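*Asks:* Let's see this in three dimensions:
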Amino acid sequence: MPNSLAAAVETTLEIKKSRFLGRVEPVTSAEEGLEVVAQLRRQHPDAAHVCYCLLINGEVRQSDDGEPSGTAALPMLNVLRHKELDMVLATVVRYFGGVKLGAGGLVRAYTQAIADALRDARLCAPVVLGQATLMLDFAHESLLRRLVESAGLELEITYGQRIVAELNGEATALQTILQQLQEASGGSIEVVESDCGSQQP
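*Replies:* Modelled structure (predicted):
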């Protein structure tokens, strides 16, 4: 089973006056990863390149961002796959130092930037996401909100004759809340739909 990362790790590598800011971090979706890349581009407007490799459920999104094809994102991907990682984003921000490194030099630099970051990273088990749709009486809304907030889950409520609540988040926390709600309500909260095992490796 692929691993993920417990937290983001950064490293800085300098080769022939070029600086390579390597970073690896866990992500839960392609959208989240691409937003991180967009933020990096805003934070480093003077950088020559912001290259990335994004692995989501085994699918790859990547960009050499103007570096010669195959010299940046592919080497980063190879490092991620060698470590059997998934649900991760690897980025390298390059500040050009005026000396060209050649294709081989670029491959080595981008490989090392991500390998160095991963050397300090802590691997963890994959995050498993879940979702549930509940139907409940208005009397139980405050209980629901309190439990959801304490567990850090996402909550979306629709009001009608009864409350329809959609919960999203980490599967184990979601299962615990469903059990707590049933016990506290005497079983009057109806679970319309539940999927507590949608794995995000």
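*Asks:* contacts and neighbour counts: CA atoms only from here.
*Replies:* OK.
*Asks:* From the centroid of this structure, which residue is nearest?
*Replies:* Closest to where the C-alpha atoms of the chain average out (CA atoms, centre = their mean) is residue 27, at 0.4 Å.
*Asks:* And it, how close does it get to residue 88?
*Replies:* For residue 27, the distance to residue 88 equals 5 Å [CA to CA, to the nearest Å].
*Asks:* cool, and residue 61?
*Replies:* Applying CA to CA, the value for residue 61 to residue 88 is 11 Å.
*Asks:* Ok, residue 142 next?
*Replies:* Counting by CA to CA - residue 142 and residue 88 are separated by 36 Å.
*Asks:* Likewise for residue 39?
*Replies:* Taking CA to CA, one finds residue 39 at 16 Å from residue 88.
*Asks:* Looking at the two, which is more packed in?
*Replies:* Using other CA atoms under 10 Å, the more surrounded residue of residue 39 and residue 88 is residue 88, with 24 against 11.
*Asks:* For that one, which non-adjacent residue is closest in space?
*Replies:* Spatial nearest neighbour of residue 88, excluding adjacent residues (CA to CA, 6 or more residues apart in numbering): residue 26 at 4.5 Å.
*Asks:* Also residue 29?
*Replies:* Of all residues not flanking residue 29 in the chain, residue 56 sits nearest, at 6.6 Å (CA to CA, 6+ apart).
*Asks:* so how many other residues sit close to residue 167?
*Replies:* By other CA under 10 Å, neighbour count at residue 167 equals 20.
*Asks:* run this one through as well so I can compare:
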Amino acid sequence: MTDEGYRTVAGPGEARFEVRGSEFIGHVRPARDVDAAESFVERVGEEYADATHNVPAYRVRADPFREYASDDGEPSGSAGKPALNVLQQREVENVVAVVTRYYGGTNLGVGGLARAYSRAVKEGVDDAGVTTERPHERFAVAVDYDDSGSVRSVLESDGANFEAAYEERVTFDVRVPVDDAPALRERIASATSGRAAIEGAGEE
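*Replies:* This is a model prediction of the structure:
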């Protein structure tokens, strides 16, 4: 994992077309981890349970980097690999694609299937749009109420994404680009004279 930006899809995307009677639907989504990718694959499988095939492929910036694809009952190498190849060629990460197929009565052959599955992912990615994302880090900051105003103003002046929970103490769940995290943590420690309890929750 590096601190450099990486390419991913900007949002959800979809593609629909027919090839010789078979209907193909490409579903593409951002996925921040393997769990998110797997749960999207499961969701599409449930929503399109009546489809002949739901072919998944994903690439996720985990440690180690994870790539996965399945033919889901199509002839070996005709579906999952072509779908994953598109994600590799487009150099997108933290992305999941599922291609749904309703069989139309005509066999397309391995080449025809590979072209259709590739096309469904390509058009899905095009529909979603591609963006460059910087790796982010999450950490939690717990302080007494007296220090919560200082922490909030540091976070706001830094433009950090955060959510605050006011309970016995105030806890800020902070999400910032990895490059900016050390300096931000120092500013919070300095603003609270070291009273803030800062716990890292990892990179995403």
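*Asks:* wait, isn't the residue nearest to residue 88 of the first structure in contact with residue 89?
*Replies:* Yes - contact criterion CA atoms under 8 Å: residue 26 of the first structure and residue 89 qualify, at 6.3 Å.
*Asks:* Of the two, which one has the most company?
*Replies:* residue 89 (32 against 26).
*Asks:* what's near enough to touch that one?
*Replies:* Contacts for residue 89 of the first structure (CA atoms under 8 Å, 6 or more residues apart in numbering) come out as 24-27, 33, 52-55.
*Asks:* Which of those residues remain contacts when I look at the second structure?
*Replies:* Retained in the second structure by both residues aligned by TM-score structural alignment, their matches' CA atoms under 8 Å are the following of the contacts of residue 89 of the first structure: 24-27, 33, 52-55.
*Asks:* what's the neighbour count on the equivalent of residue 82 of the first structure over in the second structure?
*Replies:* Counting by TM-score structural alignment, residue 82 of the first structure corresponds to residue 89 in the second structure. Neighbourhood size, residue 89 of the second structure [other CA under 10 Å]: 9.
*Asks:* Same check on residue 107 of the second structure?
*Replies:* For residue 107 of the second structure, using other CA under 10 Å, the count is 12.
*Asks:* what's the answer for residue 30 of the first structure, then?
*Replies:* Neighbour count for residue 30 of the first structure, taken as other CA under 10 Å: 19.
*Asks:* Not counting its neighbours along the chain, what's nearest the aligned residue in the second structure for it?
*Replies:* Aligning on TM-score structural alignment places residue 30 of the first structure opposite residue 34 in the second structure. Counting by CA to CA, 6+ apart, residue 34 of the second structure lies nearest to residue 60, which is 6.3 Å off, once chain neighbours are set aside.
*Asks:* tell me the contacts of the residue mapped onto that neighbour from the first structure?
*Replies:* Residue mapping for residue 60 of the second structure onto the first structure gives residue 56, with TM-score structural alignment as the criterion. Residue 56 of the first structure makes contacts with 28-30, 86-88, as judged by CA under 8 Å, 6+ apart.
*Asks:* and residue 176 of the second structure, which of the three is it?
*Replies:* strand (DSSP: H, G, I helix; E, B strand; the rest coil).
*Asks:* Next, count neighbours for it.
*Replies:* Other residues within reach of residue 176 of the second structure by the criterion other CA under 10 Å amount to 23.
*Asks:* The first structure: which residue goes with residue 124 of the second structure?
*Replies:* Taking TM-score structural alignment for the superposition, residue 124 of the second structure sits opposite residue 117 in the first structure.
*Asks:* so its match touches residue 20, yeah?
*Replies:* No - using CA under 8 Å as the test, residue 117 of the first structure is too far from residue 20 to be in contact (11.3 Å).
*Asks:* Tell me where the second structure has strands.
*Replies:* For the second structure, the strands defined by DSSP state E cover 6-9, 13-19, 22-30, 53-60, 66-69, 95-102, 130-133, 136-143, 161-166, 170-177, 197-203.
*Asks:* Looking at these, which is nearest to residue 78 of the second structure?
*Replies:* Closest to residue 78 of the second structure of the strands of the second structure, according to CA to CA: strand 53-60, at 10.3 Å.
*Asks:* Tell me, how many residues neighbour the residue nearest to residue 194 of the second structure when sequence neighbours are not counted?
*Replies:* Nearest residue to residue 194 of the second structure, sequence neighbours excluded (CA to CA, 6+ apart): residue 188, at 8.0 Å. For residue 188 of the second structure, the neighbour count with other CA under 10 Å is 23.
*Asks:* Could you do residue 109 of the second structure as well?
*Replies:* 10.
*Asks:* Residue 31 of the second structure against residue 94, yeah?
*Replies:* Yes - using CA under 8 Å, residue 31 of the second structure makes contact with residue 94 at a distance of 4.9 Å.
*Asks:* coming back round to it: looking at neighbours, which among the contacts of residue 89 of the first structure is most surrounded?
*Replies:* Among these, the one with the most neighbours (other CA under 10 Å) is residue 54, at 30 neighbours.
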